[in-house]
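Q: quick one, structure for this:
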Amino acid sequence: GEVYVEFLPPNTTSLIQCMDQGVIHAFKALYTRNALQNLVEALDSDEGVSLKAYWHDYTLASCLLNI
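A: Next comes the predicted model:
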C-alpha cells in the first residue's frame, strides 16, 4: 500500500491526545509531593543536612526510587 506522511506543528500532542494531560498532571503532582516529603524527612532526621546539600546529593537513582 501507499504510505502518507503528515508533519504536524510542534507542541500538538496535548491537542491530539488530550487524555494524556490528566495522567501527566497526576504523575507530576505525586512526584513533587513525594520529593518534597523526602526532603522534609531528611531535614528533620539529620541536623547537619542543608537544603543545598540535599539537592546536591539528589541523583538519578534518587529520582527513580521516588518514581
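Q: please make it C-alpha for all contacts and neighbour counts, starting now.
A: Fine.
Q: tell me how far residue 51 lies from residue 5.
A: Shown here: residue 51 relative to residue 5, a distance of 49 Å by C-alpha to C-alpha, to the nearest Å.
Q: more neighbours: the two, which one.
A: Legend: neighbour count by other C-alpha atoms under 10 Å for residue 51 and residue 5, higher for residue 51 (11 against 6).
Q: list the contacts for that one?
A: 39, 43 (C-alpha atoms under 8 Å, 6 or more residues apart in numbering).
Q: to check against the first, give me the structure of this:
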Amino acid sequence: MTQGLFEDWFMNCFIPQVREYCLEKDIPFKILLLLDNAPGHPPHLGDLHPDVKCIFLPPNTIPVIEPMDQGSIATLKANYLQTTFAQAISAIDAESELTSRDFWKHYKILMCIKNIATAWEAVTTKCMNGIWKNCVKRYVNDFDGFDSEHC
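A: Predicted structure coming up:
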C-alpha cells in the first residue's frame, strides 16, 4: 500500500461512503478515523477534509486493540499456504510434465480467493476465542459446543 493509493481510497471511497452512511442514518458527518503508523498512511491525511479528523495511534498499540493481529491472521496464512501447496503438489504428482512454475503460471485469482475462503473456514472457534479472550474476557468463554449425541 502506497501513500498515494491510500489517499486515493480515502478521498474517493472512504469519504463518499461514510458521508452516504451518515446521511442514511441522519447523523452529522463528523468523523474520527484511527490509524496505525503504517508507512502507507500519509501523515497529512487529516488535512484533506475538514470534517474528518485522523489520529495516528502510538507504535505497538495495535496488538492490544486489534485482536485479529494476535493469531488469527497467522493461522489464516498458515492454512492458506497449506491448502495452496497441497494443490500444487497434487497437480504436479498427477501430471508428470507439470512443473511448479507451470502450476503458478496457471494459478488464477479465483483459485486464490477460494483458497482464502477455505483457509478462513479452517480458523477454529477455539482460536478466535483465544484471541478475543485477551481483550474482552467477560464475553468469551471456553464453551466448545455440544456433543453430536446431544443435538
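Q: let me see the TM-score of these two.
A: The TM-score (TM-score structural alignment, normalised by the length of the first structure) is 0.76; 66 aligned residues with a C-alpha RMSD of 2.6 Å.
Q: helix/strand/coil for residue 6 of the first structure?
A: The local conformation at residue 6 of the first structure, judged by DSSP: H, G, I helix; E, B strand; the rest coil, is coil.
Q: now it: how far from residue 49 of the first structure?
A: According to C-alpha to C-alpha, residue 6 of the first structure stands 53 Å off from residue 49 of the first structure.
Q: select the longest helix from the second structure.
A: helix 72-94 (DSSP state H).
Q: which strands and helices sit next to that helix?
A: Counting by 3 or more C-alpha pairs under 8 Å, 6 or more residues apart in numbering; DSSP states H and E, the packing neighbours recorded for helix 72-94 of the second structure are helix 100-105, helix 109-121, helix 125-133.
Q: just put those in JSON lines and tack on distance to residue 28 of the second structure.
A: Listed next are these as JSON lines, based on distance: least, C-alpha to C-alpha, whole Å:
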{"stretch": "helix 100-105", "distance to residue 28 of the second structure": "49"}
{"stretch": "helix 109-121", "distance to residue 28 of the second structure": "36"}
{"stretch": "helix 125-133", "distance to residue 28 of the second structure": "32"}
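Q: of all those helices, which one comes closest to residue 59 of the second structure?
A: Nearest to residue 59 of the second structure among these is helix 125-133; the distance by C-alpha to C-alpha comes to 20.3 Å.
Q: who's more crowded, residue 6 and residue 49 of the first structure?
A: Taking other C-alpha under 10 Å, residue 6 of the first structure and residue 49 do not tie; residue 49 has more neighbours (13 against 6).
Q: residue in the second structure matching the more buried one?
A: Taking TM-score structural alignment, residue 49 of the first structure has residue 98 as its aligned residue in the second structure.
Q: and what of residue 35 of the first structure?
A: In the second structure, residue 35 of the first structure lands on residue 84 (TM-score structural alignment).
Q: for that match, what are its contacts?
A: By C-alpha under 8 Å, 6+ apart, the contact set of residue 84 of the second structure is residue 115.
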